[in-house]
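Enquirer: Here is a sequence with its predicted model. Questions after.
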Amino acid sequence: MLGTSDLAVAAAAATVPHIALNDGNAIPQIGLGVLRIDDEGVVPVVETALKLGYRHIDGAAGYNNEAGVGRALAATGFNTGEQRKKLWLTTKLRDSQQGYDSALAAFDESLKLLQVDYVDMYMIHWPTPFEWRSGETWKAFRKLREDGRVKTLGVCNFLPEHLERLHDETGDWPAVNQIELHPTWQQRGVVEFCQQHGIAVEAYSPMARGADLNAGNGTIAKIAQVHNVSPAQVILRWHIENGTIIIPKSVHEERQRQNLDVFGFALTLEEHAAIDALDGPKRAGHDPLTFTYA
């Protein structure tokens, strides 16, 4: 079991692979998600994750906790200097602030709350096809990148039709598409489209908020028993082997530790195929065709 000494933390951080992106940057394959953690509560959660060796934090303006994330980064020294360079920090634009001028203003506010000079990735949170403004928003994103305030540009919850529309309007494919993805909702068509166009896939709800731990009449638990790991570690290992970026959320130190500790075992081809076979017809979250968040 990992300790929290400097050596152990360095080892944990070094163990996580980086996924090469189409813009020349590379993102740590495992990060910490901070959805549904209030602004005060997120501070110790982020501090603990950084202590354990996480070097990728995934946030959003719509989570209403950017200020808390910023306080955690400042308290740990990860907001400036050499420590900042070791961290991949993502935030996302509120859907209500899409558009050129409004996106630029929103980004200024996010930087202030996060107490940093730049973010590693800025993302459009939802495509909102019923009020499409992603083309103009993307032009603002490109300016932020040109100004050195953002390194990588991404989107969340985009279906192939949205990715194609964005490309038609801007000539760009995003570097990352963050989507709901877990064993019972694998979105193979979306994943295949992204792979064909050099877009890295990032999974939120990688365990369906815990629901997939019991998927397949004990399939996950049986595999976990064989490897002497937790069911959560089995699912995260499946994602890792698929080349997917993952941002599991936990407010508990031991679970954070376990979520980072998925490199000491490998699934057999049969085990991996058994998890592949759990794919189902129903998402756990929201429909990108109809939903808007914040």
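Expert: Cool, got the structure.
Enquirer: make it CA atoms for all contacts and neighbour counts henceforth
Expert: Will do.
Enquirer: List the buried residues in stretch 218-230.
Expert: For stretch 218-230, the neighbour count (16 or more other CA atoms under 10 Å) marks 219-221, 223-224, 229-230 as buried.
Enquirer: Kindly report the same for stretch 101-113.
Expert: Of the residues in stretch 101-113, those with enough neighbours to count as buried (16+ other CA under 10 Å) are 102-104, 106-107, 110-111, 113.
Enquirer: Now for the residue lying closest to residue 259 once chain neighbours are set aside: which residues touch it?
Expert: Here the nearest residue to residue 259 in space, its sequence neighbours aside, is residue 233; by CA to CA, 6 or more residues apart in numbering that works out to 6.2 Å. Residues in contact with residue 233, defined by CA atoms under 8 Å, 6 or more residues apart in numbering, are 224, 258-259, 261-262.
Enquirer: which SS class is residue 233?
Expert: Here residue 233 is recorded as helix under DSSP: H, G, I helix; E, B strand; the rest coil.
Enquirer: and what of the one 4 residues further on?
Expert: For residue 237, the secondary-structure state derived from three-state DSSP is helix.
Enquirer: Tell me the helices and strands packed up against the lengthiest helix in the chain.
Expert: As far as residue count goes, and with DSSP state H defining each element, the longest helix of the chain is helix 100-114. Secondary structure elements in contact with helix 100-114, counted by 3 or more CA pairs under 8 Å, 6 or more residues apart in numbering; DSSP states H and E, are helix 66-76, strand 88-93, helix 134-146.
Enquirer: okay, now the one to match up with it:
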Amino acid sequence: MALSRCPTVTMNDGNTIPILGFGTYSSKGTPKSDCEMATKVAIEVGYRHIDGAFVYGNEKEVGQAIQAKIADGMVTRKDIFCTGKLWSTCHRPELVRPALEETLKNLQLDYLDLYIIHFPVSFKAMEKCKDAGLVKSIGVSNFNRRQLEMILNKAGLKYKPVCNQVECHPYLNQSKLLEFCKSKDIILVAYSALGSQREPRVVDEKSPFLLEDPVLGAIAKKHNRTPGQVALRYQIQRGVVVLAKSFNEKRLKENFQALDFQLTPEDMKVIDGLNRNFRYLKFRVYQEHPNYPFNDEY
């Protein structure tokens, strides 16, 4: 399937990122082989943006899948936009490049297209990785407005982050953060865009199930689509790069079809009205850390 099927967004450093990506996070207990197979299927379906992280524990399997699809001629390395993330145990400047090099080794790649700080920390060591050619673009994840401003106002900043990857879905539409990021030419990337699976270790099992929302259901019925496709399309039309995570082949294909239809302005306004500032992933283990990002309004 041609890469041109998925529109791209130009980042502030001139590089481009596909607006719909495949998320590789897997729940505890999911066989790693499932991740490898799902990544292969995702590439076969047409996904070219592969979002991974060291902490997911499956970089080797993701790398094997990418290499297999390169080997069989379906894609070249240049076709794939691969994102990695620096985990919180490697924030000290001298640990950043070794962590990136381990990720590259796991993925069997010479460079990443995007490397993201998983949680708010220093940015300077990331700039050095870009200078070394190990990564094309650098960004952040889970930063609030104040933390972004700290980076943007830092003396001697060489490269501002190209993106901020945050939880974003109709129940947490991040409209204020999105407006701020757009004003600074920073792309918002949405994770948990379909809500988050009820997983007791990270999500309160009493959380509302986004894809069962009757408003999304009614809009989906009107367009002969699924609620998941509507939730993804909502982000695409807002100019948000959106990640869809599923290891189910049928849903992988359905999610990619979010590129194939349009929501009306009225639909968009109705979905905007679903916002309740509800966060599925609170990462409470870090709540006492001075850089915990979710105490601020946005």
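Expert: Done, it's in. This one's a predicted model, so the numbers in the text were calculated from it and none came from an experiment.
Enquirer: if we can go back for a sec, so where is the following helix or strand past the longest helix of the first structure in the second structure?
Expert: For helix 100-114 of the first structure, the succeeding helix or strand toward the C-terminus, using DSSP states H and E, is strand 119-124. The counterpart of strand 119-124 of the first structure in the second structure, using TM-score structural alignment, spans residues 112-117.
Enquirer: The matching stretch vs the first structure, average offset?
Expert: By mean CA distance after the TM-score superposition for the first structure, the fitted stretch 112-117 of the second structure averages 0.3 Å away from its aligned residues in the first structure.
Enquirer: how about residue 71 of the first structure, what's its match in the second structure?
Expert: Under the alignment defined by TM-score structural alignment, residue 71 of the first structure is paired with residue 64 of the second structure.
Enquirer: surely its match meets residue 104?
Expert: No. Contact criterion CA atoms under 8 Å: residue 64 of the second structure and residue 104 do not qualify, at 12.0 Å.
Enquirer: The first structure: which residue goes with residue 14 of the second structure?
Expert: Taking TM-score structural alignment, residue 14 of the second structure has residue 24 as its aligned residue in the first structure.
Enquirer: And that match, how far from residue 124 of the first structure?
Expert: Computed with CA to CA, to the nearest Å, the distance linking residue 24 of the first structure and residue 124 of the first structure is 20 Å.
Enquirer: more neighbours, these two?
Expert: Between residue 24 of the first structure and residue 124, residue 124 has the larger neighbour count (other CA atoms under 10 Å), namely 28 against 9.
Enquirer: what's the closest non-adjacent residue to that one?
Expert: Ranked by CA to CA, 6+ apart and with sequence neighbours excluded, the top spatial neighbour of residue 124 of the first structure is residue 155, at 4.6 Å.
Enquirer: count of residues packed around the match of residue 71 of the first structure?
Expert: Residue 64 of the second structure is flanked by 18 other residues according to other CA under 10 Å.
Enquirer: Then the one 10 residues further on?
Expert: Number of residues near residue 74 of the second structure (other CA under 10 Å) recorded here: 14.
Enquirer: Let me see the contact set for it.
Expert: Listed by CA under 8 Å, 6+ apart, the contact set of residue 74 of the second structure reads residue 44.
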